[in-house]
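In: Okay, structure incoming, though there's no sequence with it:
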């Protein structure tokens, strides 16, 4: 378990979201307004090197007039008006551990395994949010390492939408489900850092259609 100290209470927490696709952009849209009405000020860093494309519009928090813009600049322009949250855009990929040294809390919501491994080994409080179709999975820095290592690795990008779903207008909402879980995790971690006794969501996975799955190292079962 990651412990916060009195020094964390005295300064603004630095929170990083790596990946601003379906999950990351949705999580940003949930977290920023929620933080703006609270009593805690944070710095929220948004990291992604992609531009907004037409096929993003159906399931990511972008609009048609933003096509061609960088994702970080689009979200910065939208959310920098909120109080209590300083938005810092970082238009780059996560490729090495040194990029994570300054952060207290890290959200990784990417479609490749290498950035996930970098975050997992950072020693920070982290949450790893994944989805495909209407399925979703959430791991965090308190999840048993045997569970974290047991999942297949994605060396190539894997879309959160099933093949053909965007063209057919059959958008699947696993990304929204896991973004909500991630937003709950982030806000409760922030409250913990300020001495509040609370709980965060734990490792979970499931499908919107079939329900939550119970996991053991021996296999999966639906509830």
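Out: Perfect, thanks for sending it. Bear in mind that the values here come from a model prediction, so they are computed numbers and not experimental data.
In: Only C-alpha atoms from now on, for both contacts and neighbour counts.
Out: Noted.
In: chain center to stretch 168-183, what's the gap?
Out: 12 Å (CA atoms, centre = their mean, to the nearest Å).
In: Please tell me how far residue 87 sits from residue 222.
Out: 39 Å (CA to CA, to the nearest Å).
In: Neighbour count: those two, which is higher?
Out: residue 87 (22 against 12; other CA atoms under 10 Å).
In: was I right about that one contacting residue 47?
Out: No: the pair residue 87 / residue 47 is not scored as a contact, 10.9 Å apart, by CA atoms under 8 Å.
In: Which residue ranges of the protein form helices?
Out: In the chain, the helices defined using DSSP state H lie at 6-10, 22-36, 71-79, 113-120, 145-149, 165-168, 174-193.
In: List the contacts of stretch 89-99.
Out: 18, 45-50, 70, 72-73, 76, 114-115, 118-119, 121-122 (CA atoms under 8 Å, 6 or more residues apart in numbering).
In: take a look at this one as well, against the first:
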């Protein structure tokens, strides 16, 4: 536990769509200093090696005058005078190992790359949050989430934007990043309140869509079904999509049960759901 001589260290990996908007929500919420002073001060350690680009201004919390700056430096500049007990400390690097997080009390990973996610997942005895989005779809995992589910939802993949392909160029922005930031900021605020002695409910995992609502994929712990799912190499059919959407939307079935019926891994189901939402195939009537 932090002491008045040791400010609470909140380390945020990633200063893009989710990370920068989470900073905006959390840091402004701490503006009056009451919570920060009670906790002996709060330091936000920001990790990101990217610079602000013009395309970032559409959905990330930067201004035209900050183009060319490191994102972490820009955020530290924006919130430099928020309160004496609240500091933003920029680190213009991408996370490569856990050494930088040794002194962190709370760790947030908000980048769409598996390597930093796995570094955070491997931390022992630390409170952490893994926030993700695609289109209007949001996923939040925590150190309290089922380990098998965490592993299943963290495969190897190339880095990806939180926006569907062509969305920034066309202006058809989707707001899953903002939804993710709200869920994440709310979870962190609840953690801070608990550290101040307040009683509050605390989420361990969230799967949510702005258009579809809360999706229960965490009903029961996921059990390893098979090394290679029997349908893994087969294209998705309309019937497969119907079973997936109907099961989650109306029947309250968990991801493991649907995985067994379709013969596909939980990770395949999760990414198929992301793809359907990205294409706009999912709406309030899906599955009917």
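Out: Looks like it arrived, so ask away. Just so you know, these numbers come straight off a predicted model, no measurement behind them.
In: Adding mean neighbour count and distance to residue 199 of the first structure as columns, could you present the helices of the first structure in CSV?
Out: Converted to CSV, the helices of the first structure look like this (neighbours: other CA atoms under 10 Å; distance: least, CA to CA, whole Å):
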stretch, mean neighbour count, distance to residue 199 of the first structure
helix 6-10, 13, 18
helix 22-36, 21, 17
helix 71-79, 19, 27
helix 113-120, 19, 21
helix 145-149, 12, 20
helix 165-168, 12, 36
helix 174-193, 22, 7
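In: Include distance to residue 57 of the first structure when you put these into TSV, please.
Out: As requested, these are exported to TSV (distance: least, CA to CA, whole Å):
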stretch	distance to residue 57 of the first structure
helix 6-10	37
helix 22-36	9
helix 71-79	12
helix 113-120	24
helix 145-149	31
helix 165-168	10
helix 174-193	14
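In: Give the equivalent position in the second structure for residue 17 of the first structure.
Out: With the correspondence set by TM-score structural alignment, residue 17 of the first structure lines up against residue 12 in the second structure.
In: Look at its match and say how many residues are nearby.
Out: 27.
In: for it, what are its contacts?
Out: Counted by CA under 8 Å, 6+ apart, residue 12 of the second structure has contacts 19, 44, 45, 46, 47, 107, 108, 109, 110.
In: What residues sit buried inside stretch 3-16 of the second structure?
Out: 7, 8, 9, 10, 11, 12, 13, 14, 15, 16 (16 or more other CA atoms under 10 Å).
In: Can you tell me how far the fourth one is from residue 256 of the second structure?
Out: Summarising the geometry, the distance separating residue 10 of the second structure from residue 256 of the second structure, computed by CA to CA, is 33 Å.
In: again with the last one
Out: With the distance defined as CA to CA, residue 16 of the second structure ends up 32 Å from residue 256 of the second structure.
In: Could you do the third one as well?
Out: In this view, residue 9 of the second structure and residue 256 of the second structure are 36 Å apart by CA to CA.
In: ok so, going back, now, which of the buried residues of stretch 3-16 of the second structure lie within strands?
Out: 8, 9, 10, 11, 12, 13 (DSSP state E).
In: mean shift between the longest strand along the first structure and the second structure?
Out: When the first structure is parsed with DSSP E, its longest strand is strand 125-132. Here the mean offset of strand 125-132 of the first structure against the second structure after fitting is 0.4 Å, by mean CA distance after the TM-score superposition for the first structure.
In: Which positions in the second structure sit opposite that strand in the alignment?
Out: Against the second structure, strand 125-132 of the first structure falls on residues 127-134 (TM-score structural alignment).
In: Give me the contact list for the matching stretch.
Out: Contacts for stretch 127-134 of the second structure (CA under 8 Å, 6+ apart): 18, 105-112, 117, 120-121, 138-143, 161-164, 176-177, 180, 184, 274, 278.
In: Generate a PyMOL selection restricted to the buried subset of those.
Out: To isolate the buried members of the contacts of stretch 127-134 of the second structure in PyMOL, using 16+ other CA under 10 Å:
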select buried, resi 18+105+106+107+108+109+110+111+112+117+120+121+138+139+140+141+142+143+162+163+164+176+177+180+184+274+278
